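Engineer: With the sequence up front, the predicted model follows.
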Amino acid sequence: MRASMNTDSAGTPRSAPGERHLLPPLEGAKAAALVAALLLGVIAYQLNASMVTPALPEMARTLNSSLGAISHVSSLFFLAGAIAGVVFSRLSDFTGRRKTLLTVLGLTCVGTLLCALAPSLPVLLAGRVLQGLSSAAFQIAYVILNERLSARVFGTALGVVTAINGGVGGLDGYLGGLLSDHLGFRAIFAAILLVGAAATVCVAMVVPADARPVTRGRMDWWGSAALSIALVCLTYGVSHGSTDGWTRPWTLAYAIGAVVFFAVFAAVERRTATPLIAIEHLRSRRIWPVIATTVLALTGVFAVINFTVIVLSQDAHAGFGLTASRSALLYLTPAAVIGVVAAPLSGWLAGRTGWIPMLRVGLVLCVATLTLIAVFPQHRWIVFAAVAVLGVFYNGLVLTTLNGLGVTQSPKEAPAALPGLNGAAFGFGAGLGIGVVAPFAADATIGGYTAALCISIGITALALVASLCIVPTPDQPDQE
């Protein structure tokens, strides 16, 4: 079994240079209450991510906007989430986990209220940006769990929280559609506001206050700004590339902007005393392969589950000709429901056998399952069974171990740095995957769908290769 980041090999609490003294791990009812409070906090994010999607057409009608304009309701939310995950996670090293998490949840509630009362699309979009900050709740929750729980229960608890990332039992999108149909889109935000307020109260009551900051010094705001602009350019570059073409002027302009600001970020990080994450760490095989594996795994598998198979299932000519609701019920809900059970079990297993080996096993099984779909794309029930099995291999094994490695591989002097960067990698990988395969799936032919699936298989195989480059931290000698 691995040694926890807050214990030595004998299980004794200890602190690393530059870190606060870590308290003995919570046990029993206190540990369960902590997990429940953090779970409610991440549910507030997941509801914002999934309940809103079915209501987008109704939002467009109510606010007199086009569907193209209303699409920013989702894109800005996820972009804000990618940036917030990096910035607020690292900020918690300086200001404390509890304080930062309460700030994130408070701003999320303000944004939800704006969305519920929005008289126009610009106000709604401003609210969605504030709501996107709730993405940081995941990364902060993972770090809190690692710091406040024993190694014996950390993996299972992390799996419980990760399970929500696949949807709240697979029913949140369906509930959002019902509220939109019968009460309008504002009812969705009213329901989310209640959850967000409850999460804020529970976190304030249950999450222990930090004795003092983990990292002394100042937050690297210049580095945060440079990385944020680079992520914006990268995200919009992928978006424009997938819709307008990869050689179009705007696509190239965003690509150049991403390269320039990533270079600025690297220059800033070399000169600041307390960087967002030190360049030497980014070069380390303990860090960069984790980020690379996350981007590639999300690029490969997410696009299959959430795009290619959904489009194929609704194609009346080359696919199965299903309605949107039936397609979601058959090809989205089962994997999400299975993931709710598989993720905690995966965390429990990884905590005992090693996070890196379990990640590699999950990726091998994902490649095999995607290959099955590519070989039999016209067999509805084979595709159904394969996607459902991905609830174990992908939603369970891969996502849980990637989140676990984001915590356990992070530098000791900046324990929230890698979780934040890894969270941004999740969002970028998901968007990149759809952008890459969309032109092939858009052909609406079996050849096009097969090509899209084969590309996803190849990218997932690259994720497996990247995972082979991960070197475990010194206090995890059993990982290899």
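Structural biologist: Received it, and whenever you're ready, just let me know what you need.

Engineer: rest of the way, CA atoms for contacts and neighbours
Structural biologist: Noted.

Engineer: Over to the nearest residue to residue 22 once chain neighbours are set aside. Which of the three states is it?
Structural biologist: Among residues not flanking residue 22 along the chain, residue 15 sits closest, at 5.9 Å (C-alpha to C-alpha, 6 or more residues apart in numbering). Following DSSP: H, G, I helix; E, B strand; the rest coil, we place residue 15 in the coil state.

Engineer: so how many other residues sit close to residue 15?
Structural biologist: Residue 15: 16 surrounding residues under other C-alpha atoms under 10 Å.

Engineer: Next: residue 30.
Structural biologist: Residues near residue 30, counting by other C-alpha under 10 Å, number 15.

Engineer: and here's the other structure:
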Amino acid sequence: MSEALARPAEAGGSAPPRSNGVVAVLALAGIVVSLMQTLVIPIVPELPGYLHASASNAAWAVTATLLAAAVATPVMGRLGDMVGKRLMLLTSLVLLVSGSVVCALSDSLVPMIVGRTLQGLAAAVVPLGISIMRDELPPERLAGSTALMSASLGVGGALGLPSAAFIADHFDWHVLFWTSAALGVVAFALVLTLIPESKVRTGGHFDIVGSLGLSAALVSLLLAISKGADWGWTDPVTMTLFAAAVVVLLVWGWWELRTAQPLVDLRTTVRRQVLFTNLASIAFGFSMFAMSLVLPQLLQLPTQTGYGLGRSMLTVGLVMAPQGLVMMATAPLSAMITKTRGPKITLMIGAVIVACGYGLNIVLMSQVWHLVLVSCVIGAGVGFAYGAMPALIMGAVPASETAAANSLNTLMRSIGTSVASAVAGVILAQMTISLGGHSLPSENAFKVVMAIGAGAAVLAFLLASFLPGQRADAAQAPEAVGQAGAVEAAEAKA
């Protein structure tokens, strides 16, 4: 295994241009996947008319992607470790293109749900890309490159919103999905041409029982969270789904601890560094998504409310776009702090910046430039945090488990965003004002959501403070990756 770990560093060190190509292609793939998730946002209000369906049924076009992503992310990560990360990356991009084409050809609900499900199955591209970087890049490039790869999620999302709004305003809505398909084909061709397949693999047998159990638990949990507001939080269906998620997770955990080759190595996930990084990821996922729910509504609400700015969806996209650029710009700074002080400090700095951004938003929300400023501040904090998380995860797991561990961390962020959506939805629906016979979220409702977002960032800071101290070079040297986990394991045995 030591030879396998040394090989990528030597190869990367002797061919910097090749390393640059690997980073650029993988970052592009991450941006394409995040664009896919954003492209549908401008047409959500019109989907019922486009698909000849009720609003509640049309919402499944969004819910299906969420559920599929939750299921696919840990499964693709584990398969990547077993049979090849590049192969699973290509498979994910094929699913993205296929789903985009199905959506582009659809005019009714069922094909749209099928297409959006296929698109959601491509969600593992970013953790797979980070894992490929660990295998292929020289040690000194790893921290900066993984920070950039993590930032690609925000970059694609921020740039995709104004682009999607422009396309939706000037072209047929199907063009959105043809655009997604075309970008997916470009990413596939570049990965196929420029990304090598790693020789670092675990082999063995795939844990089918574990994957089915985790999938059932995640679908039950996220379905209850995403639909609870519509069905009612005390509705028997909602309560049954929550109960099923708990029971299935307990049984799944029992199975994973007893099978020889588990889908998720729970003994690794309870190591302090992995556990607290994943818990902080949930809090960060919550905090980041709270902003995505608040700012667009503030911009679009009518000025008659006294706090709405009455702007178009295109303006919303333009306001949010700088956030993605800031995330990309902070990636090198995040990497520098990670190299010199360790990823724990980088994560804590990111949490403080995000909390400050929400605090700023509570007092600055009456002008467009206020929201641009807030978006950029929070984007900078998220850029720091998302750059540190992969370094923390890779610093505690062996190379053979990199993709699975990164995928689980990505899943934790997704759970955080789902919870944020549910919590913010309840607050904005309960704290309202009446305008022209319509019920709209009140100004205080937005401030409460911002305060909760700040609180989630503070919680992430506190969780990060429990992370073990780490040598600066541990985050960037593949040979050192896993040493922290080995030390913890030795301590546990002692």
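Structural biologist: The structure has been received and is ready for your questions. Note that this is a predicted model, so its numbers are computed, not measured.

Engineer: So which residues of the second structure form strands?
Structural biologist: For the second structure, applying DSSP state E gives strands covering 432-435, 438-441.

Engineer: Can you tell me which of those strands is nearest to residue 316 of the second structure?
Structural biologist: Shortest distance between residue 316 of the second structure and those, using C-alpha to C-alpha, is found for strand 438-441: 17.6 Å.

Engineer: And the contacts of that closest one?
Structural biologist: Strand 438-441 of the second structure has contacts (C-alpha atoms under 8 Å, 6 or more residues apart in numbering) with 428, 429, 430, 431, 432, 433, 434.

Engineer: okay if I get the residues you listed as a markdown table plus neighbour count and distance to residue 459 of the second structure?
Structural biologist: Putting the contacts of strand 438-441 of the second structure into a markdown table (neighbours: other C-alpha atoms under 10 Å; distance: C-alpha to C-alpha, whole Å) gives the following:
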| residue | neighbour count | distance to residue 459 of the second structure |
| --- | --- | --- |
| 428 | 20 | 22 |
| 429 | 16 | 25 |
| 430 | 14 | 25 |
| 431 | 16 | 25 |
| 432 | 16 | 28 |
| 433 | 15 | 31 |
| 434 | 11 | 34 |
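
Engineer: what's the matching residue for residue 190 of the second structure over in the first structure?
Structural biologist: Aligned by TM-score structural alignment, residue 190 of the second structure pairs with residue 202 of the first structure.

Engineer: Tell me the spacing between that match and residue 281 of the first structure.
Structural biologist: Distance of residue 202 of the first structure to residue 281 of the first structure, computed by C-alpha to C-alpha, to the nearest Å: 35 Å.

Engineer: re the thing from before, pull the contacting residues for the closest residue to the match of residue 190 of the second structure other than its chain neighbours.
Structural biologist: Spatial nearest neighbour of residue 202 of the first structure, excluding adjacent residues (C-alpha to C-alpha, 6+ apart): residue 37 at 5.4 Å. Residues in contact with residue 37 of the first structure (C-alpha under 8 Å, 6+ apart) are 199, 202, 203, 206, 207.

Engineer: count of residues packed around the match of residue 190 of the second structure?
Structural biologist: By other C-alpha under 10 Å, the residues close to residue 202 of the first structure number 19.

Engineer: same question, residue 284 of the first structure
Structural biologist: Other residues lying near residue 284 of the first structure total 12 when counted by other C-alpha under 10 Å.

Engineer: Same question for the one 10 residues further on.
Structural biologist: Using other C-alpha under 10 Å, residue 294 of the first structure has 30 neighbouring residues.

Engineer: which position in the second structure aligns with it?
Structural biologist: In the second structure, residue 294 of the first structure lands on residue 281 (TM-score structural alignment).

Engineer: Isn't its match up against residue 417?
Structural biologist: No - in this structure residue 281 of the second structure lies outside contact range of residue 417 using C-alpha atoms under 8 Å: 10.0 Å.

Engineer: corresponding residue for residue 148 of the second structure in the first structure?
Structural biologist: Aligned counterpart of residue 148 of the second structure in the first structure: residue 160 (TM-score structural alignment).

Engineer: Please name the residues that touch the nearest residue to its match once chain neighbours are set aside.
Structural biologist: Distances taken as C-alpha to C-alpha, 6+ apart put residue 344 closest to residue 160 of the first structure, at 4.8 Å, once the chain neighbours are dropped. Residue 344 of the first structure is in contact with 155, 156, 157, 158, 159, 160, 162, 163, 396, counting by C-alpha under 8 Å, 6+ apart.
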